[in-house]
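[1] What follows is a predicted protein model with its sequence.
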Amino acid sequence: MAKVHFIAIGGSVMHQLAIALKHKGYEVTGSDDEIFEPALSNLRQAGILPASIGWDAARIHTGIDAVILGMHAREDNPELIHARELQLKIYSFPEYIYQESKNKTRVAIGGSHGKTTTTAMIMHVLQENKRAFDYLVGAKLEGFAQSVNITDAPLIICEADEYPASAIEKRPKFHFLHPQIAVLTGIAWDHINVFPTYEIYKEQFAIFIRQMESGQVLIYNSADPELVNLVTATGGHLKLIPYAIPAHTIHHGITRVSFGEAATDLEVFGDHNLLNLHAAKLVCNELGISNEEFLAAIATFKGAAKRLELVARNEYSVIYRDFAHAPSKVKATMEATKQQFPDRKLVAVLELHTYSSLNAGFLAQYAGAMDAADVPVIFYSKHALEIKRMPDLAPELITQGFSRNDLRIFHEREKLEAFLAEQDYRNTNLLLMSSGTYDGLDFPSLKNLLDK
């Protein structure tokens, strides 16, 4: 029985991998200096919650086969130091995923946007077609108990993140997955705390392409000229398959997509989701699933959590919650909502929550991102700035960055709630975009806005 120890087991994805390995029959231990819900309850239920909180070098011994190091751990972590002293095998999360999937067909979905939804679409179709597969995805998906699963299945589907792998391995996570089939959804500068220039950021995708072995499959978004140039320059050794927005119609708020003679109505919408769907279809085709089988399955796909997630609706209004935070994601999500409901007013609320979005030097990247909104609203929390040890953000800098003088800007949740309560939602949609929580906004209660 393999013995695996997790340093920083409480991470949102780390604890899911720990549980998956426990289910596989491994002996799993772990540590962390803080563990929050839902990881706390999930680990307790799996029987691998650490007996005490904090780091302890005594947990590390020569009987451990692998140490998996989470992003939360630092280089001076006493358990990491002792593991190095004992010359144990130390892996970042993606490095270990590769170790577990060396003998599998590996599919990796990378890019600056659309990774989670594209991955989720592929997983949904494979499950509907009774295929056995492992997976790694960055969101809770309907029909899947966990966000990570490692078994003896011959196939693994991975959302491929470009963020650094661990405290001691600064290279992007997706450089360690070595897929035989890959998707790149597009390139739009993000994570400026890690990649201070666009050129450095773009180079990570070039490395990813160059690392793929000759003849392997790269499915790429042909609607992104920057990505097309990169693939043309670096991907000549690969089987290249471009994709674009497929043929579709929108009627009474329902999108219908077709590939040849096969067609189906969808529960998701927007050009960005149609691009994601086309990429997912091409992956599934490579895995032996026909267009007809794909469309029959994708018809029941409801989307990933917080990706145009329905909060409430009535006959004249809809409230959506979305994870969009980077400029390209914000623009795509808003345009999708406006395109699907062209005759409705759009109240759009974006929370600046990430390091990039709260950085005054990055705000110019948002120019035009909120143009589709009839009522554009920006929220940022002073608490988020304090946690990230960043200076206060002047409202005039936000206005200038977004190039809209009619922005409504709030930094107190109560004032944002009051503003939303004042709006008339007849023939109006509300879209809330954030990777955070608006400083504790009660999303289920928002349905009361439609009762007026």
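    Everything's here; your move. Numbers count the residues shown, from 1 in each chain.
[2] rest of the way, CA atoms for contacts and neighbours
    Fine.
[3] how close does the closest residue in space to residue 162 that isn't next to it in sequence sit to residue 298?
    Using C-alpha to C-alpha, 6 or more residues apart in numbering and skipping the chain neighbours, the partner closest in space to residue 162 is residue 172 (4.6 Å). Taking C-alpha to C-alpha, to the nearest Å as the measure, residue 172 falls 30 Å from residue 298.
[4] Of these two, which one has the most company?
    The residue with more neighbours, out of residue 172 and residue 298, is residue 298; 24 against 19, by other C-alpha atoms under 10 Å.
[5] Now the more buried one. Nearest residue, chain neighbours left out?
    Counting by C-alpha to C-alpha, 6+ apart, the residue nearest residue 298 is residue 125, at 6.1 Å.
[6] what's the helix or strand for the one you found?
    Assigned by DSSP states H and E, residue 125 falls within helix 115-128.
[7] And that helix, what does it pack against?
    If you count contacts as 3 or more C-alpha pairs under 8 Å, 6 or more residues apart in numbering; DSSP states H and E, helix 115-128 packs onto strand 105-110, strand 155-159, helix 271-286, helix 291-298.
[8] So which of the ones you listed is nearest residue 430?
    Closest approach to residue 430 among those (C-alpha to C-alpha): helix 271-286, 18.9 Å.
[9] which non-adjacent residue is nearest residue 179?
    Per C-alpha to C-alpha, 6+ apart, closest to residue 179 is residue 106, 4.7 Å.
[10] Isn't the one you found up against residue 156?
    Yes: between residue 106 and residue 156 there is a contact at 5.2 Å, judged by C-alpha atoms under 8 Å.
[11] With neighbour numbers in mind, choose between those two.
    More neighbours surround residue 156 than the other of residue 106 and residue 156, with 25 against 22 (other C-alpha under 10 Å).
[12] what residues are up against the nearest residue to that one once chain neighbours are set aside?
    With C-alpha to C-alpha, 6+ apart as the criterion, residue 156 has its nearest non-adjacent residue at 4.3 Å, and that residue is residue 134. Applying C-alpha atoms under 8 Å, 6 or more residues apart in numbering to residue 134 gives the contacts 148, 149, 150, 151, 153, 154, 155, 156, 157.
[13] Can you say which of these are buried?
    Buried members of those, counted by 16 or more other C-alpha atoms under 10 Å: 148, 149, 150, 151, 153, 155, 156, 157.
[14] ok, the nearest residue to residue 238 once chain neighbours are set aside - how many residues close by?
    Excluding the flanking residues, the one nearest residue 238 by C-alpha to C-alpha, 6+ apart is residue 215, at 4.6 Å. Number of residues near residue 215 (other C-alpha under 10 Å) recorded here: 13.
[15] Pasting the second one now:
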Amino acid sequence: MFNIPSPANIKTVHIVVICGSGMGTPAAMLQEAGYLVRGSDENVYPPMSTFLASRNIQIKEGYRAGNLEPPPDLVVVGNVIRGDNPEAVAAVEQSLDYCSMPQALHRFFLNSYQSVVAAGTHGKTTTAALLVWLLTVAGMDPGCLVGGLMANFQQSYLLGRGPYFVVEGDEYDTAFFDKRPKFLHYQPQICVLTSVEFDHADIFPDLQAVENAFAQLVTSIPPDGLLIANADDPGASRLSRKARCRLVTYGLQEPAQIRVEMAKYGVGTTRFNVSGPQGFEASFNSPLAGAHNLSNTLSMVSLAHELGLDPGTIQKTLTTFRGVRRRQEVRGEPDGVTVIDDYAHHPTAVQATLEALRPFYAGRRLWAIFEPRTNSSKRKVFQERYATVFDAADLVLIKEPPGLQSIAPEERLSAAQLVKDISKREVEAHYFPEVDTMLPFITSGAKAGDVLLIMSTGSFDNLIDRLLEELNKRPA
């Protein structure tokens, strides 16, 4: 039955789609908390399979009713699982207790902390990681679950003993039996709202539906809670007015309580001055590139100010912050070619990332190598918008999106047409049907000093590792 027993009555937990995004890490958290964890998945491969194996978490390949033998005390169901999945059917027929992962996260972990939720269409992973590192530097020993590997910890979660638990809030639906956004289960005491734009076209029909989801989050913050909202983002600014709690705004351009008075984006660094309430003024240096990362940083500064932390703690947080995997992550510099891995996929994120790297790597040729892979980016909803976001690049390479057969032909993004439209803006662009033809084009054309920004939410057919291998073969 749809129910979560008291944690004291649970010993064994079975997770359906244990290797899925957002499932493997909570599985490790549950194990570290003392539960016997096992699971099943039909896509069992590295790195998640090896990560779980290193924790001695048993994985059954494929979905079948027999995987629930012996019966676990709780079945946790991933949001990609449908109601006709054999294990979902068996859990219902056997009257086993089951729930979603967001519900389990709240019951087993968030209940013991003050919940700090980082939410928004863009920037929530980096923002969450910054908040975690701030609290760590301040000696507050936070718990957390972040949607990317935090380089400072070499993992994406912490079971801290301090008062706060930082969680990245996802607006996707929860499970086949609960279509509410995941972040509603996290019951924030403090919430950072970075941005609200249309995305996730597979579950949201339009921008209004997206805004409705975020409005539920904003209004769920209790009156004694805190909302920290981006005044520069129209959606976040508009929805912040619905809050029942205290509101703190931050911004680079629009009037805000925590605001940037000066920003200089240079090679390898960003310098900026900030002002705020109670005569707050400070100057900082950040290793993070671009205005979008400065905005993320301002949300961290806002929380620090609210917690009464001094500018020295904020600067130490920035100086020692090592970033998040796949967020402007430099994977290598073979033969003088800088190879960067980034998760950007929404048009706004692609444009912001390219515009950030242009001054950060001033005077160098910037390649934009993009695989439209998400359910939204593979659809024509962003066809015209994508054509306008690559202007900061010197050279653009677009790969045919994978899995287009699952989308109606009239709804599909045309990568070939996108390349034509980019070229009309006087930016050199090339279309590739697969990585096997793209790779030799890159290796033959990349020169010392070039910066290769590779953007995908997936493995990109292992392009980066293959590219690094080929570039390392070049004679010194």
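    Structure received. Note that the coordinates shown come from a computational prediction; the quantities given were computed from them, not determined experimentally.
[16] Contact partners for the residue nearest to residue 297 of the first structure when sequence neighbours are not counted?
    Distances taken as C-alpha to C-alpha, 6+ apart place residue 125 nearest to residue 297 of the first structure, at 5.2 Å, with adjacent residues excluded. Applying C-alpha under 8 Å, 6+ apart to residue 125 of the first structure gives the contacts 284, 294, 297, 298.
[17] Show me what the second one lines up with in the second structure.
    The alignment partner of residue 294 of the first structure in the second structure, by TM-score structural alignment, is residue 314.
[18] isn't its match right next to residue 301, touching?
    Yes: the pair residue 314 of the second structure and residue 301 qualifies as a contact (C-alpha under 8 Å) at a distance of 6.8 Å.
[19] Which residue, neighbours along the chain excluded, lies closest to whatever residue of the first structure lines up with residue 65 of the second structure?
    The alignment partner of residue 65 of the second structure in the first structure, by TM-score structural alignment, is residue 56. Computed as C-alpha to C-alpha, 6+ apart, the closest residue to residue 56 of the first structure that is not its neighbour in sequence is residue 79, at 6.1 Å.
[20] The second structure: which residue goes with the one you found?
    Residue 79 of the first structure maps onto residue 87 in the second structure when the alignment is built from TM-score structural alignment.
[21] and what of residue 15 of the first structure?
    Superposed on the second structure with TM-score structural alignment, residue 15 of the first structure falls opposite residue 24.
[22] what's the distance between that match and residue 294 of the second structure?
    Residue 24 of the second structure is 31 Å from residue 294 of the second structure, by C-alpha to C-alpha.
[23] And these two? Which one has more around it.
    Neighbour count, other C-alpha under 10 Å: between residue 24 of the second structure and residue 294, residue 294 has more, with 23 against 19.
[24] Identify the residue of the second structure aligned to the residue nearest to residue 297 of the first structure.
    With TM-score structural alignment as the criterion, residue 125 of the first structure matches residue 134.
[25] Repeat that for residue 230 of the first structure.
    Under TM-score structural alignment, residue 230 of the first structure pairs with residue 239 in the second structure.
[26] on that earlier part again, please report how far the match of residue 125 of the first structure lies from residue 124 of the second structure.
    Distance of residue 134 of the second structure to residue 124 of the second structure, computed by C-alpha to C-alpha: 15 Å.
[27] Not including adjacent chain positions, what is the nearest residue to residue 20 of the first structure?
    Per C-alpha to C-alpha, 6+ apart, closest to residue 20 of the first structure is residue 149, 5.3 Å.
[28] Does that neighbour touch residue 18 like I think?
    No: Residue 149 of the first structure is not in contact with residue 18 according to C-alpha under 8 Å; the separation is 9.7 Å.
[29] what's near enough to touch the nearest residue to residue 74 of the first structure once chain neighbours are set aside?
    Distances taken as C-alpha to C-alpha, 6+ apart place residue 167 nearest to residue 74 of the first structure, at 5.6 Å, with adjacent residues excluded. Residue 167 of the first structure makes contact with 69, 70, 71, 72, 73, 74, 75, according to C-alpha under 8 Å, 6+ apart.
[30] Check residue 428 of the first structure too.
    Residue 428 of the first structure makes contact with 316, 317, 318, 344, 345, 346, 347 under the criterion C-alpha under 8 Å, 6+ apart.
[31] got a list of what the fourth one touches?
    Looking back up the chat, that one is residue 344 of the first structure. By C-alpha under 8 Å, 6+ apart, the neighbours of residue 344 of the first structure are 338, 427, 428, 429.
[32] Please tell me how far residue 198 of the first structure sits from residue 365 of the first structure.
    Applying C-alpha to C-alpha, the value for residue 198 of the first structure to residue 365 of the first structure is 11 Å.
[33] These two - which one has more neighbours?
    Shown here are residue 198 of the first structure and residue 365; by other C-alpha under 10 Å, residue 365 has more neighbours (18 against 14).
[34] Let me know how buried residue 475 of the second structure is, in neighbour terms.
    Look at residue 475 of the second structure: counted by other C-alpha under 10 Å, it has 6 neighbours.
[35] tell me the SS of it?
    coil (DSSP: H, G, I helix; E, B strand; the rest coil).
[36] want to throw the helices and strands packed on helix 115-128 of the first structure into a markdown table with distance to residue 237 of the first structure?
    Output for those, formatted as a markdown table (distance: least, C-alpha to C-alpha, whole Å):
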| stretch | distance to residue 237 of the first structure |
| --- | --- |
| strand 105-110 | 18 |
| strand 155-159 | 22 |
| helix 271-286 | 18 |
| helix 291-298 | 27 |
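[37] And these: which comes nearest residue 255 of the first structure?
    Minimum separation from residue 255 of the first structure across those (C-alpha to C-alpha) falls at helix 271-286, 9.4 Å.
[38] any idea how far the residue nearest to residue 298 of the first structure is from residue 146 of the first structure?
    For residue 125 of the first structure, the distance to residue 146 of the first structure - C-alpha to C-alpha - is 17 Å.
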